[in-house]
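S.K.: build me a structure from this.
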Amino acid sequence: MVPPPPPAAGRAGRNLTAAIGVGASLGALVLVSLLVYRPAFLVVVGGAVLVSVVELSRALRAGRAAPPVVPVLVGSVAMVALAWTRGATGLVVVFLLTVLAVLLWRLADGPVGYLRDASTGVLVALYVPLLAGFAVLLLVPDDGATRVILFIATVVGNDVGGYAAGVLFGRHAMAPTVSPKKSWEGMAGSVLACVAVATPIVTLGLDGPWWGGVLFGAALAVSSTLGDLGESLIKRDLGIKDMGDLLPGHGGLMDRMDSLLPSAAVAYLLLSWVAPA
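M.R.: I've put the predicted structure just below:
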């Protein structure tokens, strides 16, 4: 009996059909949570943060680090909750308390490897729940659903525009030692797609200026790309391909959060200026 052919993979080395299906399902989940009952998005964010914390912590063990997971998980839930109820002040205060908890928790395992384990624990707390907390801050105003949709749609535009332009026109590698498939032509496609997505939403959905949409789109193209490159750098340093295998065609959930996390902070800060609530 002849075995079935392997699933078709795109130039990115992924099963493109599975990736599109998973991406569409995640997008539908986010939209339903935002449009049906806004606080339900907190459950989506909280669940994504907890899974990503576990995936990143496990991946860091490949580098012989053992970040304290329990205090980061507890702090993650608290950061999401306090960002919703107490705003930016609550988010920052809980982050600082989480850092203190990580440092104290690791004391129980003795001095050997303390700096390595404690510092990676702080990195996980900063990288995942703190940055994700900015997505919750976007949700807080009455028009928060629109702000979150703008943020996520723009990041998706970065991925789609960058992929399409990279496949069609990519010739000049951006960072060949970190992510060989990323090109400057793909980056240009990302910027154009992000601006095209962001500008009408900022102007029509948030009553912001047109130049605010252009600035927002260009800034998120940069932050999304840097987030993707940053995670790729971590994975290359650890010698792994993906942070996990939860999502077919994508890898782990953390592999989808890499662009979103830094972009959440950039989106919150920019919208506070160009389209204040």
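S.K.: C-alpha only now, for contacts and for neighbours.
M.R.: Will do.
S.K.: chain center to the helix or strand containing Leu138: distance?
M.R.: Element membership for Leu138, per DSSP states H and E: helix 131-139. Distance of helix 131-139 from its chain centroid, counting by CA atoms, centre = their mean, to the nearest Å, is 11 Å.
S.K.: could you point out which element follows it?
M.R.: Sequence-wise, the next helix or strand downstream of helix 131-139 (DSSP H and E) is helix 144-169.
S.K.: would you do the same for the sequence below? I want to compare the two.
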Amino acid sequence: MTKVTDDREQRSGAAEPGRPPDDVRDAAEPDLPTSAGGGEPEGASEGVGEKKPSRAGRNLPAAIGVGVLLGAAILVSLFTVRYLFIGVIAIAIAVGTIELSRAFRSADIRIALTPVLVGGQAMIWLAWPFGREGALTAFVVTVLLCLLWRLPGGASGYVRDVGSSVFAAAYLPLFASFAAMLVPPDDGVGRVIAFLIVVIASDTGGYAAGVLRGRHPMAPSISPKKSWEGFAGSMTAGIVAGALSLAFLVDGHAWQGVLFGMAIVLTATLGDLMESLIKRDLGIKDMGDLLPGHGGLMDRLDSLLPSALASWLLLSLFVPA
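M.R.: Have a look, this model is predicted:
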């Protein structure tokens, strides 16, 4: 699961001694020029003789290398035994859940990790043979287990911890179960690839347009480095990718692909902004450090999770299995 872009946001809290303020990952946008009020002047945080960071705000070669490896793993699973892709989803969500739990713990929030991990796997694997009914049944049982799991901890923070556990169960495995539901139809490989292609096109188009034309901040209070020009690039690339994907991969129509692309760009962008808010609230830079040049796995899943739901809904409507 790849993303070729990364934003840098200053965290709202104070920096640690001797360390510049942490930046927060975001999607599909580079640093805006300082005239737009979106970031530091170039070189402002660098000492004499230090290497100036790239406009992408990260180690781009490492990010590209990791992205290629992740993409290869996905393609191999799809073109060998396509149901292996559900296993890829399950592993990614388990890792993402652990990363999210650790991030919340930094703010003294305790997610009921065992019920969310076990229930999350049930949601994903039951979505394969039983569809929505399987995933939603597993989700409801997971919520009940979270309520019970936290009882021994007493009243202090009970609502906070249970609410966070339910949020984690919905945000990761429940959303991801809709990606698993793309696999079973006869054209499941095409559905999954269409979903991934549009998300990748959205990220790539946003990055390119932001680098070349980014001037006007889109959501300065959430992500000062995300621009309207970048969003326009995401929308353009997403529409083209959607039209081509539905016409050639799942026997749909180009006009359906246009709507599909628009919807996925919107959900991918909202997913990026939502995770930016989570990290800003927690005062952290990344959800983890598993992937060089990317941060944590959760930092790559942010745009994919809500887009999986939108993809399943629209593809079920446009191209019934």
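S.K.: before we move on, the earlier item: which bit of the second structure covers the helix holding Leu138 of the first structure?
M.R.: Per the alignment by TM-score structural alignment, helix 131-139 of the first structure matches residues 175-183 in the second structure.
S.K.: aligned partner of Ile20 of the first structure in the second structure?
M.R.: Ile20 of the first structure maps onto Ile64 in the second structure, by TM-score structural alignment.
S.K.: again but with Leu253 of the first structure, I slipped
M.R.: Using TM-score structural alignment, the equivalent of Leu253 of the first structure in the second structure is Leu297.
S.K.: Thr97 of the second structure versus its match, what's the distance?
M.R.: Leu297 of the second structure sits 10 Å away from Thr97 of the second structure, going by CA to CA, to the nearest Å.
S.K.: do the same with Asp286 of the second structure
M.R.: Distance from Asp286 of the second structure to Thr97 of the second structure, counting by CA to CA: 14 Å.
S.K.: quick one, strands of the stretch 51-200 of the first structure?
M.R.: Secondary structure of the stretch 51-200 of the first structure (DSSP state E, counting those that start in this stretch): strands located at 173-175, 179-183.
S.K.: which one of these lies nearest to Ala28 of the first structure?
M.R.: Comparison of the strands of the stretch 51-200 of the first structure against Ala28 of the first structure by CA to CA identifies strand 179-183 as nearest, at 27.5 Å.
S.K.: okay, the closest one sits on what stretch of the second structure?
M.R.: Going by TM-score structural alignment, strand 179-183 of the first structure sits over residues 223-227 in the second structure.
S.K.: what of stretch 64-74 of the first structure?
M.R.: Mapped onto the second structure using TM-score structural alignment, stretch 64-74 of the first structure covers residues 108-118.
S.K.: who touches that stretch?
M.R.: Residues from elsewhere that reach stretch 108-118 of the second structure, judged by CA atoms under 8 Å, 6 or more residues apart in numbering: 94, 97-98, 101, 104-105, 142, 145-146, 149-150, 160-162, 164-165, 168-169.
S.K.: could you redo the last one with a cut-off of 6 Å?
M.R.: 101, 146, 161, 165, 169 (CA atoms under 6 Å, 6 or more residues apart in numbering).
S.K.: for the closest residue to the first one other than its chain neighbours, grab the count of nearby residues.
M.R.: The shortest distance from Ser101 of the second structure to any non-neighbouring residue, by CA to CA, 6 or more residues apart in numbering, is to Ile111 (5.8 Å). For Ile111 of the second structure, the count of nearby residues is 28 (other CA atoms under 10 Å).
S.K.: quick check: Ile111 of the second structure vs Ala219 of the second structure, distance?
M.R.: In terms of CA to CA, Ile111 of the second structure sits 29 Å off from Ala219 of the second structure.
S.K.: what does Leu196 of the second structure give?
M.R.: 25 Å.
S.K.: quick one: which of the two has more around it?
M.R.: Ranked by neighbour count (other CA under 10 Å), Leu196 of the second structure and Ala219 place Leu196 first, with 22 against 13.
S.K.: with adjacent residues omitted, what lies nearest to whichever residue in the first structure pairs up with that one?
M.R.: The alignment partner of Leu196 of the second structure in the first structure, by TM-score structural alignment, is Ile152. Among residues not flanking Ile152 of the first structure along the chain, Leu260 sits closest, at 7.3 Å (CA to CA, 6+ apart).
S.K.: so which strand or helix has that neighbour?
M.R.: Per DSSP H and E: Leu260 of the first structure is located in helix 254-274.
S.K.: that helix: which residues count as buried?
M.R.: Of the residues in helix 254-274 of the first structure, those buried by neighbour count under the rule 16 or more other CA atoms under 10 Å are 254-268, 270-271, 274.
S.K.: what of stretch 19-32 of the first structure?
M.R.: Under 16+ other CA under 10 Å, the buried positions of stretch 19-32 of the first structure are 19, 22-23, 30-31.
S.K.: closest one to Ser224 of the first structure out of these, please.
M.R.: Of all the buried residues of stretch 19-32 of the first structure, Ser224 of the first structure sits closest to Gly23, with 16.4 Å by CA to CA.
S.K.: Pro262 of the first structure matches what in the second structure?
M.R.: Alignment note (TM-score structural alignment): Pro262 of the first structure maps to Pro306 of the second structure.
S.K.: likewise Arg38 of the first structure?
M.R.: Counting by TM-score structural alignment, Arg38 of the first structure lines up with Arg82 in the second structure.
S.K.: for the residue mapped onto Ala247 of the second structure from the first structure, give me its contacts.
M.R.: Ala247 of the second structure maps onto Thr203 in the first structure, with residues paired by TM-score structural alignment. Taking CA under 6 Å, 6+ apart, we find Thr203 of the first structure in contact with 209-210.
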